Structure formats: structure tokens, C-alpha cells
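Asker: The following block contains a protein sequence and its predicted model.
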Amino acid sequence: MNEFDPLFEPELSRLDAQHWLRQCRVIESACAPEIVYQGRRLILMASNDYLGLANHPAVKEAAAQAIRQYGIGAGAARLISGTQPPHHDLEVALAKWKDAEAALCFGSGYLANLGLLSSLAGPQDIILADRLCHASVIDGCRLSRARLRIFHHADVDHLERLLKRRPAVRRTLIVTDGLFSMDGDLAPLSALARLANQYEGLLVVDDAHGTGVMGAHGRGSLEACGVEADVPFHMGTLGKALGTSGAYVVGSETFVRFLVNTARTFLFTTSPPAAMAAATIAALELLQREPDRRARLWANREVLFQGLIRMGLRLTATASPILPVIIGDEALALGVAQALLERGIYAPAIRPPTVPKGSSRIRLTVTAEHTREHLDQVLHAFQDILASRSLT
């Protein structure tokens, strides 16, 4: 025991008493529909690898070739040790895919949001953010030191009231997730874009979970809502549907040059490995070349969604492969997650502060690689659990 441990034990005890305490679990296999945990083979229903690209042979081979050519580490930040070809090629490919002039990659979605928002706004500005925005968005807003106002989730009327009452500022930002990670619902992007135009604001969209999943071509929530031409820049991640790691911002060449010179999370951090950029290029090519992956994803989503609804389980207003089963009580949610684990399903309970108090849930995520047998086993597990306890 360390002499400083008594400083931390009260907080850990408090979290434990509230059923909020977490721990890291060691998974003994690759990210796939089936994983090995504590020597047992389980069905993984908690991965954002929506298209099943994280373990694709072509993606792994692209990373391996880049390691052989460029090594493991990049050495320093890109403005110090230089940009390696895979980083440049990835940004060109992302810009082309998104029909944008330019793109800039970051080490993670968290870093992208911190860098983007703290570059866009300052103390003389105001940010209006959806209540359910990702933590990285809220932290980026706070880091900017702009005035921060929260509008009710997806509530366009409340947002407009706040816009009408806002003080005189240099710049107004309206910030939202495109697809909300814990509820699986889409932001009303068309209405938000209209308000941004009407009140001379900038609409900033975090499309982490929409990228590769939403829209006719998988370009994301903006494509799905028909507002790609109305939103001048947005952020998305590479570690979900694309199966790799990192994040991007796309926009005009001028805007990307602005970020290169102002985003501290780009300026002052070592570049991600070239191998990761090369793997992402391969994943992006697969995404565009194999639209049947998205078709399988949505077919699987519909099977599981309809099965859960028929049981009478309470789901959010999801419009995506994210299917949150609302349990409510934290202790009950933990019990359901454990019962699922005993039945061969890995789907941890999502509890505060990740979601609001009283809305703990089992957040199921479907992928293109799940089989019908996987989904049937999940549904049978829930049916079995429902027979012994009330979840509705």
C-alpha cells in the first residue's frame, strides 16, 4: 500500500457504493464478433467496429507493410519531424471521399474535438451545445473559454430561444454530435444548419459514429440528413466503422491550414504511426468498394432491433446500429450485464456519468460480421433473463 492511497480510497468507495466503479477487462483475442475473455469464447456486442474492418486481412497487411517501410513510431509531431507519405495520402483520400478540399488527421477523436473547438472559439465567443454531446465535445468547449450554453437534447426550439437571447459576441458556434453514441439517434442536422445560417453561426458536427455507417454511401450523418453542402467542416473518427485509430477534420484548404497552425492537440503531440494511416487507407478503400458491408450491417440491425422490441424491452429512439436497452437502475443494469456474460454475451452496463443518472443501460452494438446465430443467441439470452426478472 502506498502512503498516498488514503487520498484516493474515499472516492473509490463512493463510486463503488453508487455502482459507478469501473475496471479494465483483459480481452484475450482480436476485436471480432467473437472474443475470448477469461478463457471463454463470447459474443461481443459492445464494439464500434461496425463494418468488421478492424481485423480484415487487407487492413492488417497494409499496416504490416508500412511498419516494414516506416517503422513503428513517427518520432515527433508532424511539424517537427515531418509528415510521412501515408499521413499525406490518407488526408488526400479522406478529403476526396468527403468531397472536401482538405483534411487533417489527429491521434484520436478526443484530441480532434479539443483541438478543433479550442481553435474555433475564445472568451469573446459563445457555444451552444446539445446536452448529450460526447464528453470530448464538452471538454473542448470548456477549453476554449467561450461562454457555454447547453440546449435540451435535439430540441431545436430551445436552441432558437437561446440564440435569440445570446449576448453580443464575436462568433456563435452550434455544436452537436451527428449520431449520438449512447442513444443511437440522429441530430436534427437540417434544422440546426438552418438556424446556424439564420443566426450567423457556425454549425460544428462530431460525426464519430456516423462516419462509414450513415448515408447512402456511408459518408455519415451529414449525408444522411442532406446537409453536406451546408456544413463547412466537420469531425469524424477512424476507430469505429473504419476499424483503425485516430480522427479527422475535413473542410476548406484555408480552414485546414488554420488548424495546422492553431490546434494545440495537433501541434504539440507526436504523430500517430504511419502504419495506422496506411491501414486506414486500406479500410477506406474497402468501405467504398464493398457497399454490401453496410447492407449486412443494417440487415443485422433490423433483426436485433425487431427482436428486442417484440420482447417489450425499452429502447431509445435509435436510428442506428446502436441499440441501447434502457434498464434505469445502476445495480440492476450491472446484474443484467452479468447475466448476459453468464449466457455468453459480452455487453457491459453503461452507467453514470457516461449517461444521465437513472438511465443506465445495456448498449448493444451490431456489426456487419455478426451472424444470424449470434443475434439469435443474444435474443435468447434476453428472453431467458426476462423470465427471471423485470426489465421494463
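Answerer: Here it is on my side, so go on.

Asker: CA atoms for contacts and neighbours, from now on please.
Answerer: Noted.

Asker: Contacts for stretch 120-140, please.
Answerer: 109-111, 113-118, 141, 144-154, 159, 162, 166, 169-177, 180-181, 206 (CA atoms under 8 Å, 6 or more residues apart in numbering).

Asker: isn't there a strand covering Arg149?
Answerer: Yes. Counting by DSSP: H, G, I helix; E, B strand; the rest coil, Arg149 is located in a strand.

Asker: Chain neighbours aside, what residue packs nearest to it?
Answerer: What sits nearest to Arg149 in space, not counting adjacent residues and going by CA to CA, 6 or more residues apart in numbering, is Leu128, at 4.8 Å.

Asker: does that neighbour sit in a helix, a strand or a coil?
Answerer: strand.

Asker: For Arg161, see how far away it is.
Answerer: 11 Å (CA to CA, to the nearest Å).

Asker: Compare neighbour counts for these two and give me the winner.
Answerer: A direct count of neighbours by other CA atoms under 10 Å for Leu128 and Arg161 places Leu128 higher, at 23 against 11.

Asker: And the strands in the stretch 201-350 of the chain?
Answerer: Taking DSSP state E, counting those that start in this stretch to define them, one finds strands in the stretch 201-350 of the chain at 202-206, 234-237, 247-251, 322-328, 345-346, 349-350.

Asker: how near is His370 to Arg301?
Answerer: From His370 to Arg301 the distance is 10 Å (CA to CA).

Asker: Now name the helix or strand holding Leu173.
Answerer: Here Leu173 sits within strand 172-177, counting by DSSP states H and E.

Asker: err, Ile362, not the other one
Answerer: Counting by DSSP H and E, Ile362 is part of strand 360-365.

Asker: try Ala62
Answerer: helix 57-70.

Asker: also this one, for the comparison:
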Amino acid sequence: MHSRTDLWSKRLARAAEQRRSHDGWRQRPTLSDVAPFIDFAGNDYLGLADDPRLAQAQAQAARRLGAGAKASHLVSGHLEIHERLERRLAELTGRPRALLLSTGYMANLGVLQALCDRHTRVFQDRLNHASLIDGARLAEAPSRRFHHRDLDDLERLLARAPDDTPTLVVSDGVFSMDGDVADVGGLAATARRHDAWLMIDDAHGLGVLGEHGDGCVGRAHDHHQVPILVGTLGKALGSAGAFVAGDEMLIDHLIQFARPYVYTTAQPPGVAAATLAALDLLEREPERRARLHERIADFRREALRLGLPLADSRTPIQPIVLGDNARVMRWAQSLARAGLRVGAIRAPTVPKGKARLRITLSAAHDDDALDALLEALADCQREERA
């Protein structure tokens, strides 16, 4: 007779074996400055994470206010610097208010858990981020997934929803694995026709898109069109954390009922200071955003000339869809030997048969870095043909 400990061990071993057998086993790379590499895998789209002005702002605030906030926002952890950051984020996105949370994942869980239950209906894009899918599951809200960026399919689903049920449409702004952008205006119009609220997670658009770096939603779509806007601070803004922006009633509700907000220690004050510095640079140095979009155009022109299977993306996320896991790993390892780090994305993160290199571009990439990437990708092609 097996003990329960043996049953757990066997369960974990089966899961590990299954993942390994499909070339899907994930490993954490431990990185150091001893063996430098060119990073085409991260999300530091504006090159702010390494900007010494952010580091200086973080260090000064940590020395003055402490390394940690010491408590949750509702106890004694909500500092004046948090209040200032929330006001700046509200201004950037054209919303009445914003609310800080610890991570983008927690922001999405918090919103969906606080707003939804089994008496609501949630309609999500099929390629939404895992945190949005998990948030609806946590809330036990009946959830349907419409075909990717298909407003007609969403319209059909909404038309069948009960009229007396609170309804929420949820979509990524920029889809993190494909790099394409939601039709925010179309989603807003469709939601409005069916008296539904719209929630957009603009994690990968904030700082990158929009006239002011305010994302694919921002000031172009006000809080009446997009009542719930989520953004992260650890991508284009180079720091850490996340926020939800909306009207007074929404933010007050989240403060009361969003469990990931209520029961989490507040963001370290140094991180808030670094984010404020990043917002200053976003405003004062629009050339960073212009340089990023030049890099995107340069890469796409040369990659298409090489015949690489690019996805249709105008954002820093440039997937090269290779199909099977083993092929993706061969290309990623070849690039690593050339000193280049890219994301090797496989199922279940993307659908089976859609494994890809997820290349991400940054304003910090110079001509030499881009040339090295394109040359290494061309080498991968030649190796396969040999």
C-alpha cells in the first residue's frame, strides 16, 4: 500500500515526465554580468530599466523612506509617494483615478475577483493573458471566449447573454505572444450596444503606443468607453508593479473588495520613486519611443527580406512562428551561442503547433545588436537547409 507521500511524488513525477517528453520543460536562466549577452527576450521596451536616473531615484527614496513599505495600503503602508504615483498614472491614462497593485497578474485577479461572481457573465478574447483567464475562474464567473479579435463572434455571444445579468468584455490591449493590437474602439462600441463594461489589460501598450505613450487605450478612449484599464510598470516603464485606472466608484470598490490589494504589503517606496522618474522620462524624452518604432521597422524590413515567418505586429513583440517545440529550441540555442537571448515559447503558453521565438525589441538596441540578431537568424535558416 502506497503512502500519501508516495502518491504525491508519483503525481509530480508524471507531470514532469509529460512536459519533458514534449520538449516543453521550462528552465530559469541565471544571468550575470560576467557573461554578457544581448537581450531580445525582455520587455524593457524603452530601455528605462538600466537608466541610472531610475536607480538613483530608487536609492534616494529607499534611504529616506526605507527599503519596504512595512504594511498593506489599508494599514500603514500607503505613503505620500504612492499617492503621487497614482495621480500621475491617472493623468497619463486620462482617468479620474488609479490604484497601485503589486503585479500585473495580481491586478487582473483583483479586478475580476472584486467585480465578478457566478451571477455575472465574462466574455474574453481567446488569446487573453493567463491572469485574465485565471481571474474569471477565481471569481467563479461563467466565462465565454470569443475568437481572437473577432467582433462578429463577440456580438453573437453577447446577443445570447441574459439582459438582466452584469456583463464584462475583457481583452488584452497588445497580445503578449503575437504582438497584435486589440480593436479597442470596436470592442467599446460592441460592449456599449449590449450594456456591457469593457476591461483592457494594456500591459504591453503602455509607454509604447499612443501619442503620449499612454498606450492603445489611454486618452484616446475615455473611461466611459473603457471603464477598466490595467497597466504594468515593469515593462516599458522599467520598474515593477501595476495599476488599475478608472472612475471614482471603480477604484473605491477595488480598495474595499479586491483581495490582492487589501491583503498585500504596499509597493516599496523606492520602486514608486523609480516609476515616477520613468514617467518624467516618458514625457521629456519622446525620442525613446520614436527610436523604438524605428527599430521595429528596421527589423521587420530585414526579417521579411530574409523570408522569416513573421507575425503581423507593429509592436516591439515580433514572433517568429516555427511550429514545433524541438525546432524552436534548436533556433533558441543557436542564438544563445551567438550571445543573443530570445524567448522560446511553447505550448501551453501558445497553442500546440504554434511554438515560436518571441523576439522583443527595445529603444536600447543599437544597429550592431540588430545586425547580430538578423545574422544569427539567417544562420539558423542556413543550418536547416544544410
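Answerer: Perfect, thanks for sending it. Because the structure is predicted, anything quoted here is derived from the model rather than measured.

Asker: what's the TM-score here?
Answerer: The TM-score (TM-score structural alignment, normalised by the length of structure 2) is 0.95; 380 aligned residues with a CA RMSD of 1.6 Å.

Asker: counterpart of the strand holding Ile362 of structure 1 in structure 2, which residues?
Answerer: Aligned by TM-score structural alignment, strand 360-365 of structure 1 falls on residues 355-360 of structure 2.

Asker: what's the spacing between the matching stretch and its chain's center?
Answerer: From the chain centre to the centre of stretch 355-360 of structure 2 is a distance of 15 Å (CA atoms, centre = their mean, to the nearest Å).

Asker: Average offset of that stretch relative to structure 1?
Answerer: The superposed stretch 355-360 of structure 2 is, by mean CA distance after the TM-score superposition for structure 1, a mean 0.5 Å from where its aligned residues fall in structure 1.

Asker: neighbouring contacts of that stretch?
Answerer: So stretch 355-360 of structure 2 is contacted by 40-43, 45, 177, 316-325, 328, 332, 342-347 (CA under 8 Å, 6+ apart).

Asker: Stretch 337-344 of structure 2 now?
Answerer: Against stretch 337-344 of structure 2 from outside (CA under 8 Å, 6+ apart): 36-41, 328-329, 332, 335-336, 355-360, 373, 376.

Asker: In structure 1, which residues correspond to it?
Answerer: Stretch 337-344 of structure 2 corresponds to residues 342-349 in structure 1, going by TM-score structural alignment.

Asker: likewise stretch 280-300 of structure 2?
Answerer: Going by TM-score structural alignment, stretch 280-300 of structure 2 sits over residues 285-305 in structure 1.

Asker: And for stretch 234-246 of structure 2?
Answerer: By TM-score structural alignment, stretch 234-246 of structure 2 lines up with residues 239-251 in structure 1.

Asker: so how far is the match of stretch 337-344 of structure 2 off the chain centroid?
Answerer: On CA atoms, centre = their mean, the centre of stretch 342-349 of structure 1 falls 21 Å from that of its chain.

Asker: List the buried residues in it.
Answerer: For stretch 342-349 of structure 1, a neighbour-count test (16 or more other CA atoms under 10 Å) marks 343-349 as buried.

Asker: What is the neighbour count of Val303 of structure 1?
Answerer: 15.

Asker: same deal with His380 of structure 1?
Answerer: Neighbours of His380 of structure 1 (other CA under 10 Å): 14.

Asker: which position in structure 2 aligns with it?
Answerer: Using TM-score structural alignment, the partner of His380 of structure 1 in structure 2 is Glu375.

Asker: Surely Pro20 of structure 1 is in contact with Pro352?
Answerer: Quick fix: residue 20 of structure 1 is Trp, not Pro. Yes. Between Trp20 of structure 1 and Pro352 a contact is recorded at 6.5 Å, counting by CA atoms under 8 Å.

Asker: surely Gly241 of structure 2 meets Leu101?
Answerer: Yes. If you go by CA under 8 Å, Gly241 of structure 2 and Leu101 touch, sitting 6.1 Å apart.

Asker: For the two, list the residues in contact with both.
Answerer: Counting by CA under 8 Å, 6+ apart, the residues touching both Gly241 of structure 2 and Leu101 are Gln267.

Asker: thinking again about what came up before, what about the match of His380 of structure 1, which helix or strand?
Answerer: Here Glu375 of structure 2 is assigned to helix 367-385, by DSSP H and E.
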